[in-house]
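Asker: Prediction below, plus the sequence it came from.
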Amino acid sequence: MADVILPRFYGCYNCRKHVALHDDIVRKDFVAGHRRRAFLFCHVMNMVAGPKLNRRLLTGVHMVADVHCSDCGEKLGWRYEKVYEDSQKYKQSKTVLEKFKIVKLNW
């Protein structure tokens, strides 16, 4: 009988609600505020987005929306709603989650 491989999830550090799959990481070398590590995901789940606003980030001004856990409301990162510079377009419609705000589940 073959071993079953379960998906590796990340959860909200506060309530452990599933928020992303490890396989959906696009890049692991992102930096959030105060030089904290962050991951860029192509897909997230169980999130609620806040209002869209233009924000100056390390790579320029982008239209972003903060994302919060749908269960406990904890802010976990942000979603790139609109990216203005061509070299940064790969970020559009993707979500950054701060590493210290997510925990590994099913690992």
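Answerer: Structure received.

Asker: hey, let's count contacts and neighbours off CA atoms from now on
Answerer: Noted.

Asker: Does the residue nearest to Asp66 when sequence neighbours are not counted lie in a helix or a strand, and which?
Answerer: Spatial nearest neighbour of Asp66, excluding adjacent residues (C-alpha to C-alpha, 6 or more residues apart in numbering): Trp78 at 4.0 Å. Per DSSP states H and E, Trp78 falls inside strand 75-83.

Asker: other SSEs contacting the following helix or strand past that strand?
Answerer: Heading C-terminal from strand 75-83, the first helix or strand you meet, by DSSP H and E, is strand 95-98. On a contact count with 3 or more C-alpha pairs under 8 Å, 6 or more residues apart in numbering; DSSP states H and E, strand 95-98 meets strand 36-41, strand 75-83.

Asker: Compile those strands into CSV and extend it with columns for distance to Val103.
Answerer: Formatted as CSV, the helices and strands packed on strand 95-98 follow (distance: least, C-alpha to C-alpha, whole Å):
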stretch, distance to Val103
strand 36-41, 12
strand 75-83, 11
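
Asker: Tell me which of those strands lies nearest to Lys17.
Answerer: Between Lys17 and the helices and strands packed on strand 95-98, the shortest gap by C-alpha to C-alpha is with strand 75-83, which sits at 11.8 Å.

Asker: another structure for you, compare them:
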Amino acid sequence: MGRLFIESISSTMVYKCKCCRVDLTSSGQIIDKNFQSKSGKAYLFNKVVNITLGSCEDRSFVTGLHTVSDIHCSSCHQLLGWKYVSEGLCGQSEIQRREVHS
């Protein structure tokens, strides 16, 4: 395995991994605080750092079928949530939004 590079965030309000406390995002990146996931309340963020991506898959949500990819902490590998992927073409698509569970 290669060297792990961790990005630090300079902000007054930083969201961190609850397991290893590595920086993930800042309050300025919040899109929606009233987002619900099957495990409870969740926040929707625009940009998240220090994550690794899982495989793309289609999942059924209240809003319909979406292509998503799980996101994990790059330091401790804790599952954080998922990101939405546009148009369902996993290998060639752009990230629309990322979500991190609270």
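Answerer: Cool, the structure landed. All values reported here derive from a predicted model rather than from experimental measurement.

Asker: just to revisit the earlier point, contacts for the strand holding Trp78 of structure 1, please.
Answerer: Strand 75-83 of structure 1 has contacts (C-alpha atoms under 8 Å, 6 or more residues apart in numbering) with 12, 49, 52, 61-69, 89, 91-98, 101-102.

Asker: can you check stretch 13-23 of structure 1 too?
Answerer: 7-12, 41, 43-47, 69, 71-72, 74, 100-103.

Asker: go with 6 Å
Answerer: For stretch 13-23 of structure 1, the external contacting residues (C-alpha atoms under 6 Å, 6 or more residues apart in numbering) are 8-11, 44-46, 101-103.

Asker: Just those: which are in strands?
Answerer: 9-11, 102-103 (DSSP state E).

Asker: Could you identify the most distant pair in those residues?
Answerer: So, those by C-alpha to C-alpha: farthest apart are Phe9 and Ile102, at 9.7 Å.

Asker: Among the two, which residue is more densely surrounded?
Answerer: Ile102 (23 against 20; other C-alpha atoms under 10 Å).

Asker: tell me the contacts of that one?
Answerer: Contacts here follow C-alpha under 6 Å, 6+ apart; on that basis Ile102 of structure 1 touches 10-13.

Asker: Save those residues as CSV, and put in distance to His34 of structure 1 and neighbour count too.
Answerer: Converted to CSV, these look like this (distance: C-alpha to C-alpha, whole Å; neighbours: other C-alpha atoms under 10 Å):
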residue, distance to His34 of structure 1, neighbour count
Tyr10, 22, 23
Gly11, 22, 22
Cys12, 20, 28
Tyr13, 19, 17
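
Asker: His18 of structure 1: how many residues sit nearby?
Answerer: Each residue near His18 of structure 1 was counted by other C-alpha under 10 Å, and the total is 23.

Asker: out of the contacts of Ile102 of structure 1, who's nearest Arg27 of structure 1?
Answerer: Nearest to Arg27 of structure 1 out of the contacts of Ile102 of structure 1 is Tyr10 (C-alpha to C-alpha; 14.9 Å).

Asker: What does that closest one correspond to in structure 2?
Answerer: In structure 2, the residue paired with Tyr10 of structure 1 is Tyr15, using TM-score structural alignment.
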